[in-house]
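Participant: sequence and predicted structure are below.
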Amino acid sequence: MPITSPFGARSTALEVVRGHDLSGQVALVTGATSGLGVETARALLSAGASVVLGVRDVTRGEALARELAASTGQAAPEVLALDLSSLGSVRAAAETFLARHSRLDLLVNNAGVMATPFGHTEDGFETQFGTNHLGHFVLTGRLLGALRAAPAARVVALSSAGHRLSDVDLTDPQFARRPYDKWLAYGQSKTANALFAVGFTERFGAQGLYANAVHPGGIMTGLQKFLPREEQVRMGWMDEAGNLNPVFKTPEQGAATSVWAAVGDELRGVGGLYLEDAREGLPYDAARPQEGYRPYALDSERAQRLWALSEDLVGERFD
């Protein structure tokens, strides 16, 4: 039977974390200066975790750290400079983290970009694949020692229902030989996030390390910054007056499944799943078009091939 929880689509991150004591645990949340990242960090901090905010804008991160400390009554989170579009920045961030912390209990790979114009990261990777997948791939790999040092570490990989737009093209992930489509590129990167959770769990589950993929739901955050309002209206995300489609969640609700993946007792010793609405997702069914995963997103063989390709692309091996 699919794994469920007492929570649902409209539960909030603070409701999910209530009753959990994370004292002594260290959590790193990427993309923590807006939207889901803020609310994920707030929930983990409120339960007593030592939270590290992985952020591109350190000044903004420090302001957020002060706000989170004031709103939760906990010690201010640590701010870590991290730009996932630069592997140099990712490696430096990992080195800084390891100099400060010997263990990492919860890694929430939350940051991401969506529907960007065609472009490349600092290292020459297509922007969405390079940022959403490869940046987190290297960060997680570089932090394996700290994850192993925790008694029951969990990794949360933010995927999306957008993965249903595209599998990973393992022969041309950079759109070097095919026309660029911003939505296919986004879908590919979100499938890669889900396949990463499968590959990570298959490699490290025997060592007590598990990763799950999360679809947070539709939430209006900074993720939409590359989408003109007219396009969002055409897609049905909002009406002409700017009123959001009622299926959209608040950031507090959107962060709930990430927090459940990080702390839920139901997921102890479990990985390689696709989670949504604080439960295990089911295979996609056209009768339920708003939910479910495409089988390719959890395919073990494709996960292994993507892992090998990713190692080749970044020039590192993670064992």
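Facilitator: Structure received.
Participant: going forward, measure contacts and count neighbours with C-alpha atoms only.
Facilitator: Fine.
Participant: now the longest helix seen in the chain: buried residues?
Facilitator: In the chain, taking DSSP state H as the definition, the longest helix is helix 182-204. Neighbour counts using 16 or more other C-alpha atoms under 10 Å place 182-202, 204 of helix 182-204 among the buried residues.
Participant: also stretch 219-235?
Facilitator: For stretch 219-235, by 16+ other C-alpha under 10 Å, it's 219-220, 223, 229, 232-233.
Participant: any idea how far apart the tips of it sit?
Facilitator: 14 Å (C-alpha to C-alpha, to the nearest Å).
Participant: span of stretch 167-187 from start to end?
Facilitator: 7 Å.
Participant: can you name the next helix or strand after the longest helix of the chain?
Facilitator: For helix 182-204, the succeeding helix or strand toward the C-terminus, using DSSP states H and E, is strand 210-215.
Participant: just to revisit the earlier point, quick check, nearest of the buried residues of stretch 219-235 to residue 2?
Facilitator: Nearest to residue 2 among those is residue 219, at 24.7 Å by C-alpha to C-alpha.
Participant: check it against this one:
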Amino acid sequence: MQEAVASAYSRDSSAEEIARAVDLTGKLAVITGGAAGLGLETARALALAGADIFIAGRRPQVVAAAAQKLSETGQIVHSAVLDLMSVESVDAFADAVLALERPVDMLIANAGIMACPLQRTAKGIESQFMTNVVGHAVLLSRLARALAQSDDGRFVSLSSTAHHMSPVHFDDIQFERRPYEKWSAYGQSKTGNVLLAVKAAKALGPKGVSCFALHPGMIRTELSRSLDDSDLTQFSSTTAEGQPVADLFKDVPRGASTSVWAATSPALRGKGPLYLEDNKVAELLTKPARYHGVSAYALDPESADRLWTEIETIVERELPL
């Protein structure tokens, strides 16, 4: 795992710069959380490269405005409301994508929530795990056949270096027996995002689908809306190497670049599972680090299989790939 792949890009490359190197005419990109922040910039860059776009978001007015903005690229733009806390909403969105009766060339699981106060679904599923992991797993299952119909299908799962904060605690995923801690919950969900790519690669790789997880970088977007002053103090500190944490932040165009690289790079065709950062394959670590690399537990195939089984139990149905 984590085999090196040649890349002409760096952490300072923009999404648009990377998209300019490819022709995506006739391709379809499906992007959750595509109405704002990194998702919107990812969609814009892919559209400028010729892709048709299907974006999803929670707020109808925001989704409609984003679709209108993206249509200025001249590409076909579809949009729909999607609430990843609801399996019924995921199914409705998947139905809308499948109704197009065309391959899905890129499925980018971009949407997410971070470090929220404890919330649960009606069935008791913690909100970060439900939104970031379970909802995307259901969508991946529903669109798996359409991905396999592409001649270069890509599944891209946005994770974070926050996965170093926690593996998936299979003995108590929903914080029923341990105190809820919002960063541990977020870290667990981001490990789950990597494991989704591992599971997808095992099932869909033989069908021609390349599968990746990635850390987009530290970017100030709406994702941080739940943070308070005590959370923000960490950004004035330094890394273990003495680098100011503030220096690690990217703007949105650079933050979206690794998603575009994962979704389009010819060098990544047929690869995966791989965890990417800064438009390259990340270092595989033997112990967690806070700001770079991927922990081995996030790439463990047995954990990926176990996670998928847990998700099927949560949604009370099989999720074929």
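Facilitator: Perfect, thanks for sending it. On a predicted model such as this, the values are computed, not experimentally measured, just so you know.
Participant: next, the TM-score between them, please.
Facilitator: Remark: TM-score between the superposed chains equals 0.93 [TM-score structural alignment, normalised by the length of the first structure]; 313 aligned residues with a C-alpha RMSD of 2.0 Å.
Participant: follow-up on the earlier one: tell me the two of the buried residues of stretch 219-235 of the first structure that are most distant?
Facilitator: Top of the distance list for these (C-alpha to C-alpha): 223 and 233, 15.8 Å.
Participant: in the first structure, what residue corresponds to residue 35 of the second structure?
Facilitator: Residue 35 of the second structure maps onto residue 33 in the first structure, with residues paired by TM-score structural alignment.
Participant: re the thing from before, in JSON lines: the buried residues of stretch 219-235 of the first structure, plus distance to residue 294 of the first structure.
Facilitator: Output for these, formatted as JSON lines (distance: C-alpha to C-alpha, whole Å):
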{"residue": "219", "distance to residue 294 of the first structure": "21"}
{"residue": "220", "distance to residue 294 of the first structure": "24"}
{"residue": "223", "distance to residue 294 of the first structure": "23"}
{"residue": "229", "distance to residue 294 of the first structure": "29"}
{"residue": "232", "distance to residue 294 of the first structure": "24"}
{"residue": "233", "distance to residue 294 of the first structure": "26"}
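Participant: what residues are up against the match of residue 35 of the second structure?
Facilitator: Residues near residue 33 of the first structure by C-alpha atoms under 8 Å, 6 or more residues apart in numbering: 53, 55, 60-61, 64.
Participant: go with 6 Å
Facilitator: Residues counted as contacts of residue 33 of the first structure (C-alpha atoms under 6 Å, 6 or more residues apart in numbering) are residue 61.
Participant: residues near the nearest residue to residue 199 of the second structure once chain neighbours are set aside, how many?
Facilitator: What sits nearest to residue 199 of the second structure in space, not counting adjacent residues and going by C-alpha to C-alpha, 6 or more residues apart in numbering, is residue 304, at 5.4 Å. Neighbour count for residue 304 of the second structure, taken as other C-alpha atoms under 10 Å: 25.
Participant: contacts for the helix or strand harbouring residue 80 of the second structure, please.
Facilitator: Using DSSP H and E, residue 80 of the second structure maps to strand 77-81. Under the contact criterion C-alpha under 6 Å, 6+ apart, strand 77-81 of the second structure has outside partners 52-58, 60, 71.
Participant: could you redo those residues as a markdown table and give each row secondary structure and distance to residue 86 of the second structure?
Facilitator: Listed next are the contacts of strand 77-81 of the second structure as a markdown table, based on DSSP: H, G, I helix; E, B strand; the rest coil; distance: C-alpha to C-alpha, whole Å:
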| residue | secondary structure | distance to residue 86 of the second structure |
| --- | --- | --- |
| 52 | strand | 26 |
| 53 | strand | 23 |
| 54 | strand | 19 |
| 55 | strand | 17 |
| 56 | strand | 14 |
| 57 | strand | 13 |
| 58 | coil | 11 |
| 60 | helix | 16 |
| 71 | helix | 28 |
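Participant: can you flag the buried ones in those?
Facilitator: 52-58, 71.
Participant: got a markdown table for those, with distance to residue 272 of the second structure too?
Facilitator: Listed next are these as a markdown table, based on distance: C-alpha to C-alpha, whole Å:
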| residue | distance to residue 272 of the second structure |
| --- | --- |
| 52 | 24 |
| 53 | 24 |
| 54 | 24 |
| 55 | 24 |
| 56 | 25 |
| 57 | 27 |
| 58 | 30 |
| 71 | 32 |
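Participant: what does residue 71 of the second structure correspond to in the first structure?
Facilitator: Looks like residue 71 of the second structure aligns to residue 69 there (TM-score structural alignment).
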